[in-house]
Each structure stands twice: as C-alpha cells, then as structure tokens.
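Asker: Got a predicted structure here, sequence first:
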Amino acid sequence: MAAHIRRRLRKGATTTAVAAAAVAALAASQAPAATLADGSAGSGDPKAAGEDTASGETDGAATGNSPYYTDLPPLVTPDRPGSSSGLPAAGSAEAGIPASVLAAYKQAEQTVATTDPSCRLPWQLLAAIGKVESGQARGGRVDANGTTTSPILGPALNGQGFALIKDTDGGAYDSDSVHDRAVGPMQFIPSTWASWGQDANGDGRKDPNNIYDAALAAGRYLCANDRDLALAADLDKAVLSYNRSTEYLRTVRSWYSYYQRGTHEIPDGTGTLPSTPS
C-alpha cells in the first residue's frame, strides 16, 4: 500500500509547505493520474483547474467538501485492463472491488451511456470517487439490495473545521436536524441529493445509502453542464465539482488511472479498508 497523508478539509484553508510537498511527491509517483488537464501539478485552487459547478449544489460541492480518504494506490499497478489475471501481488488486493459495488458502477455507466451518451462516463471514475469517499462502501458492506448495512456519515458540517451547512432535510437522511452531513457510499449532502437523487434499483426509493442509487446519482452529477468526461479538462471540472480541492482531484485521478489498468471482482464485505480520514 502506498504511503498516505491524512488531512482535514477546511474551507478556504491552506496546507503547510511540508504537507503540500509531500502530497506533490506522492502524486507525482502516480503519474499520469496526478497531472491536471493543464499539465500542471495543481495550485491548490480549484479555480486554477477550471472548476465549474453543477446546478442544485450547496457550497459548490456534492459532498459539502467533507473529509475523504487520502490513501493512494500501490506504485505497482495492474497491466491488463479489465482482467483479473496477471495482477501483481502488490496491487491485487487494492484492485479488488466488491461485487455489488462494481455492478452498481457498471450499471450507472450503462444507464448514462443511454440517457447522456455525449458525457462518455467511465465506470472507473465512479470507482475512484467511491474509493476516496467511502472505501467502496466500507469494503462492500451492503445487503442484497445494495444498501449499506450501517450508515456512512460524514462529520457535522458545523463550520468548525468544515463548511457551515445548516440542516436541509430535517435529519431524514443524516439523522442530524441541526447541520447537514455527507451521506452514503458516494457521500452526498442532503441538499445535493434532493436535486440529484436517483432510484437505480427500482425499489421506488431514492436512497443515498444504496450503492446503485448513489452511483447513478454521482454519474449524472459528474455529467452536468454538458461535460464530456473523455476530455481531461471536463473530467477535472467534474471531479472538482464533487469536492473543491485540487488535492482531492489528484487523489481521485490516481485511483482512476489505477482502476483503468485493471480490476477484479471480490465478494461483498471483503474489500480493503482505507485509513480513517481526519
């Protein structure tokens, strides 16, 4: 497992020179994933990477800029796209994605390919975001319908080290009637879910705790503003609309590149868990 750096996202905060240098060094080792669309290593300012936002957002980010896992993929990556054979020992565990979670990402890709073909959404991008946001639903701890077996909640967005986002759902999704929290395997805040929530598994509910619903919602959110995710600049904008941090973009791009090189299905509940975010 590659070394990782833990950090707390603070709206408007800057990282120390030491942390920035460490992140840059680690990101560089994951090239080309760490290189932004403009060829730079990133300035830490989302606007510098041409970030835009999707309609229906709160605070300009799907997650409310909640904390995320900063673990990076192994330095040795799979070399057979889409194959489960020939994976190097150093990368085999991290390349595994729980069965229901992987199925949800691929189903979302197929659905969006039908409803919004110009977006060219790759399921590996959903997998990268799912890894960074929740460790693939905490290693695939979901039931037969794809709903997490226990809530996945971010910290209260109370303005103390995080963005200030007061309650918008009466605690219906996040059990917090004072402040909003990011919810579910793709970590949507309730106000964003109200605009982008989907019922992908056909049970009549739009549930942010369900990996099928959340994956499709994330896919459609990333495709907003007529983005074409096959274009590096649009992909960067999409990821930054999810969390307004260039370090977040580097981390997601590293996992995206890793998963493009190859993945394999593993049983639900057996996925590798990342370190606890701070």
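Answerer: Here it is on my side, so go on. None of the values given here were measured: they were computed from a predicted structure.
Asker: Going by C-alpha atoms from here, please, whenever you check contacts or count neighbours.
Answerer: OK.
Asker: in the stretch 51-200 of the chain, which spans are strands?
Answerer: All strands of the stretch 51-200 of the chain, identified by DSSP state E, counting those that start in this stretch, fall at 96-98.
Asker: now the helices: where do they sit in it?
Answerer: 89-95, 99-115, 123-140, 190-196 (DSSP state H, counting those that start in this stretch).
Asker: can you put those in a markdown table and add mean neighbour count and distance to residue 236?
Answerer: Below are the helices of the stretch 51-200 of the chain laid out as a markdown table (neighbours: other CA atoms under 10 Å; distance: least, CA to CA, whole Å):
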| stretch | mean neighbour count | distance to residue 236 |
| --- | --- | --- |
| helix 89-95 | 19 | 23 |
| helix 99-115 | 20 | 18 |
| helix 123-140 | 26 | 11 |
| helix 190-196 | 22 | 20 |
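Asker: Looking at these, spot the one closest to residue 53.
Answerer: Counting by CA to CA, residue 53 lies closest to helix 190-196 out of those; the figure is 11.7 Å.
Asker: other SSEs contacting the closest one?
Answerer: Applying 3 or more CA pairs under 8 Å, 6 or more residues apart in numbering; DSSP states H and E, one finds that helix 190-196 contacts helix 211-222.
Asker: how much does the following helix or strand past the helix it packs on deviate in direction from helix 211-222?
Answerer: Using DSSP states H and E, the helix or strand that follows helix 211-222 towards the C-terminus is helix 232-242. Interaxial angle, helix 232-242 versus helix 211-222 (axes from the mean of the first three to the mean of the last three CA atoms, to 10 degrees): 120 degrees.
Asker: okay, pairing it with this:
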Amino acid sequence: MAARRYARRIRRGAAGTAVAAAAMAALSASQAPGFLPSAHAHSTASPDRSQGGTDAPSAGGPIDGGSPYITQLPPLNTAQGPFAPVPGGAPGGHVTVPSGGTGLPTTVLNAYLRAQESVAQSDPGCHLPWQLLAAIGQVESGQARDGAVDANGTTYTPILGPVLDGNGFANIGDTDHGRYDGDPVHDRAVGPMQFIPSTWETWGVDGNGDGVADPNNVYDAALAAAHYLCADGRDLSVPA
C-alpha cells in the first residue's frame, strides 16, 4: 500500500523524536498494558488517495485498530522539497504535495499540512513538522487505513483500538458513555490518531470547519494531535 511505501522511505531527522514519541504514547498509550492516563490529559465517495484508489469499506462494524502496542515512531523525513499542486485533499480545494509526501493518501496528507500550518501560527515556537503527524498516523492507523476517508476527511467506519478492559491492556472504564467508541462499559482509542475519549474531551478540535470536533475525522484528529504535541511550550526542533 502507498502508506507502507511511504513508511519505508522516511528517514531520521534532527527533531526531538524521542520527546514526540513519549507524547504520542501519552496520547493513546492507554492501550499499553498497565498504563493509567494522566488527569491532564458524510459522503459515500471512494477513498481519496494520491495514487490509485480502492472501494470504500462495506458498511457495518467498525474497523478494529487493535494491534501490538507500539511506542516507537517511524523516523522522520525533515527534508522539504518542491511543492506541486494536485487535485483533491482540502474540502472544496487543492492540496500541495511536498517532497516525500506523494505516497500518502491525498486527504490525509492535506490534513497534516493544514495542521502544521495552523500550529505554525498558534504555536510558532513548536516547529511541528507535518512528517511527525504522518509518522504518528502511520503507527496508529496506517494513515487512516490507507486513506479510507470521505471527501470531508471522516473515516468510512470508526477505527477503534482494543477494548481497555485490563485484558492485556490498561483497564479504563467508560468516560464518554460510548459517544465516540460505542462502548458504554470501557474506553477504546478512536480514530486515525487513536485518541482515547477522555483525552479527546480535552484536546478535541474542529480542524475542517464543519462545526464538529470528531476524532474520526482526519482533519480534526491531526490538528488535535498537533496541539497536544505542542503543549506546554514544547519545541520539537530541539534534539532529544
């Protein structure tokens, strides 16, 4: 898949990837055995991909995001190259593809680029690279299951992590009444960036201007992750 080809191409950069990996782990590491979370903390079009496409997943149960727990981020590619416009991506607009981004689904890449642009204005000292969001997105959901999102960036079916019932993972009782994860008993990580519901309640944001903060929307999830990574004055350009 395109996302896998992208993952093989990325190279390690000088940004604080260890710090970012720790932040990512806190973001969704409720899936880790024994982890206890901190107190602070649609259309029917086919998937929009930069190369090729597949049919939308059939309606029904959610996509299961459960997999062996991972905290190590793929290495970053911090090199920036020529930008070239390609169709699609932004709702009602175009996305520009930087060097190293052509293997990513178009809408997913655009969500990362928009999040980077947004935090460059709101948190200029953070120096968040879009490649970091892409690395997290690859680890957490395989780039929203290889771009299985509609034109607005919402996944066709929810991407859910394992049930956090203490059976090999943390034991986290329901915090959202099943609103995001559909489980009224235990929490599950949700969406392309695998936020747990309690974390989403704190960090959730509307990233695509539709008036709704939805963890299953890649624009919303990418921007929320960007704010999370840049919190507390974190500077991601400082080597770890």
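Answerer: Received it, and whenever you're ready, just let me know what you need. Only a predicted model underlies this, so the values are computations on that prediction, with no experimental measurement involved.
Asker: care to give me the TM-score?
Answerer: Overlay of the two chains. TM-score (TM-score structural alignment, normalised by the length of structure 2): 0.65; 183 aligned residues with a CA RMSD of 3.9 Å.
Asker: picking that back up, how about the helices of the stretch 51-200 of structure 1, which one is nearest residue 67 of structure 1?
Answerer: Of all these, helix 123-140 sits nearest to residue 67 of structure 1, with 8.0 Å by CA to CA.
Asker: what's the matching range in structure 2 for that closest one?
Answerer: Mapping helix 123-140 of structure 1 onto structure 2 (TM-score structural alignment) gives residues 130-147.
Asker: what residue lies at the spatial centre of structure 1?
Answerer: Nearest to the geometric centre of structure 1 sits residue 129, at 1.9 Å (CA atoms, centre = their mean).
Asker: Now for the closest residue to that one other than its chain neighbours, how many residues are close by?
Answerer: Excluding the flanking residues, the one nearest residue 129 of structure 1 by CA to CA, 6 or more residues apart in numbering is residue 252, at 5.9 Å. By other CA atoms under 10 Å, the residues close to residue 252 of structure 1 number 29.
Asker: Now which residue in structure 1 aligns to residue 229 of structure 2?
Answerer: Under the alignment (TM-score structural alignment), residue 229 of structure 2 maps onto residue 222 of structure 1.
Asker: That match against residue 240, yeah?
Answerer: No. The criterion here is CA atoms under 8 Å, and residue 222 of structure 1 misses it with residue 240 at 9.4 Å.
Asker: Name the residues contacting each of these two.
Answerer: Between them, residue 222 of structure 1 and residue 240 share no contacting residue under CA atoms under 8 Å, 6 or more residues apart in numbering.
Asker: before we move on, back to that, mean deviation of the match of helix 123-140 of structure 1 from structure 1?
Answerer: Taken over the aligned residues, the distance from stretch 130-147 of structure 2 to structure 1 averages 0.4 Å (mean CA distance after the TM-score superposition for structure 1).
Asker: Distance from that stretch to the middle of the chain?
Answerer: 6 Å (CA atoms, centre = their mean, to the nearest Å).
Asker: quick one on the thing from earlier: and the helices of the stretch 51-200 of structure 1 as JSON lines, adding distance to residue 217 of structure 1?
Answerer: JSON lines is the format used below for the helices of the stretch 51-200 of structure 1 (distance: least, CA to CA, whole Å):
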{"stretch": "helix 89-95", "distance to residue 217 of structure 1": "24"}
{"stretch": "helix 99-115", "distance to residue 217 of structure 1": "8"}
{"stretch": "helix 123-140", "distance to residue 217 of structure 1": "10"}
{"stretch": "helix 190-196", "distance to residue 217 of structure 1": "6"}
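Asker: can you tell me the helix or strand for the residue nearest to residue 129 of structure 1?
Answerer: Using DSSP H and E, residue 252 of structure 1 maps to helix 246-260.
Asker: that older thread, residues making contact with the match of helix 123-140 of structure 1?
Answerer: Outside stretch 130-147 of structure 2, the residues that touch it by CA under 8 Å, 6+ apart are 1-4, 7, 20, 24, 47-49, 65, 70, 73-78, 104-109, 112-113, 115-116, 155, 159, 191-194, 218, 222, 225-226.
Asker: dump the residue contacts of the equivalent of residue 211 of structure 1 over in structure 2.
Answerer: Under the alignment (TM-score structural alignment), residue 211 of structure 1 pairs with residue 218 in structure 2. Neighbouring residues of residue 218 of structure 2 by CA under 8 Å, 6+ apart: 108, 111, 144, 149, 153, 154, 155, 191, 192, 193.
Asker: any idea how far residue 218 of structure 2 is from residue 151 of structure 2?
Answerer: Computed with CA to CA, to the nearest Å, the distance linking residue 218 of structure 2 and residue 151 of structure 2 is 11 Å.
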